[in-house]
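Asks: Have a look at this fold, sequence not included:
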């Protein structure tokens, strides 16, 4: 599954995209919901846990933690934004 990263999430990960395995070769649980994906990414990139908010979009719509995700979904991490 490919995740699109923007703003500070891109800086934290060091890339504008991130590939998450859809099958487990290490014995780790593969994320099946937005909540599990947040946990998976927070474990891999602890700096993401420090953000004041982090929205997840699935197929161009904001997603709730309970939403099921699939390997073919378009997923984006949307960090907090500031402006004036």
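Replies: Yes, it's here. Worth saying up front: this structure is predicted, and the values here are computed from it rather than measured.
Asks: going forward, measure contacts and count neighbours with C-alpha atoms only.
Replies: Fine.
Asks: Downstream of the top helix by length along the chain, the next helix or strand is which one?
Replies: Determined from DSSP state H, the single longest helix within the chain is helix 34-44. Tracing the chain past helix 34-44, the next element assigned as helix or strand by DSSP states H and E is strand 55-58.
Asks: Quick one: neighbours of residue 84, just the number.
Replies: Residue 84 sits with 2 neighbouring residues when counted by other CA atoms under 10 Å.
Asks: Can you give me the distance of it to residue 65?
Replies: Residue 84 sits at a distance of 29 Å from residue 65 (criterion: CA to CA, to the nearest Å).
Asks: dropping in the other structure now:
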């Protein structure tokens, strides 16, 4: 699956996007965040407060308990403010 990172999530990880193949036991968004966090310091820093991270699967906003099976794209971004 393709994973995209936006705003300060991207800055902390140092990548705009990457293609990954998480292990089979990574079933939800929360599992994916946990797995990514273990990949290195930049990931750990980006996901240090997972409750504030927003996620979209195939361009649809989802919750942390949402399954990732079959996802083509997962995007992570911080909360947005508008004006």
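Replies: Cool, the structure landed. Not measured: the values here are computed from a predicted model.
Asks: so what number do they get for TM-score?
Replies: The TM-score (TM-score structural alignment, normalised by the length of structure 2) is 0.74; 79 aligned residues with a CA RMSD of 2.3 Å.
Asks: How far does the longest helix of structure 1 sit from its chain's centre?
Replies: In terms of CA atoms, centre = their mean, to the nearest Å, the centre of helix 34-44 of structure 1 is set 7 Å apart from its chain centre.
Asks: Check stretch 14-34 of structure 1 too.
Replies: 9 Å.
Asks: what does stretch 46-58 of structure 2 give?
Replies: 5 Å.
Asks: likewise stretch 71-84 of structure 1?
Replies: Distance of stretch 71-84 of structure 1 from its chain centroid, counting by CA atoms, centre = their mean, is 8 Å.
Asks: Then stretch 32-52 of structure 1?
Replies: On CA atoms, centre = their mean, the centre of stretch 32-52 of structure 1 falls 7 Å from that of its chain.
Asks: And stretch 54-61 of structure 2, by the same measure?
Replies: Chain-centre distance of stretch 54-61 of structure 2: 9 Å, with CA atoms, centre = their mean.
Asks: Any idea how far apart the tips of it sit?
Replies: Note: stretch 54-61 of structure 2 ends 8 Å apart using CA to CA.
Asks: what's in contact with it?
Replies: 29, 62-64, 68, 71-79 (CA atoms under 8 Å, 6 or more residues apart in numbering).
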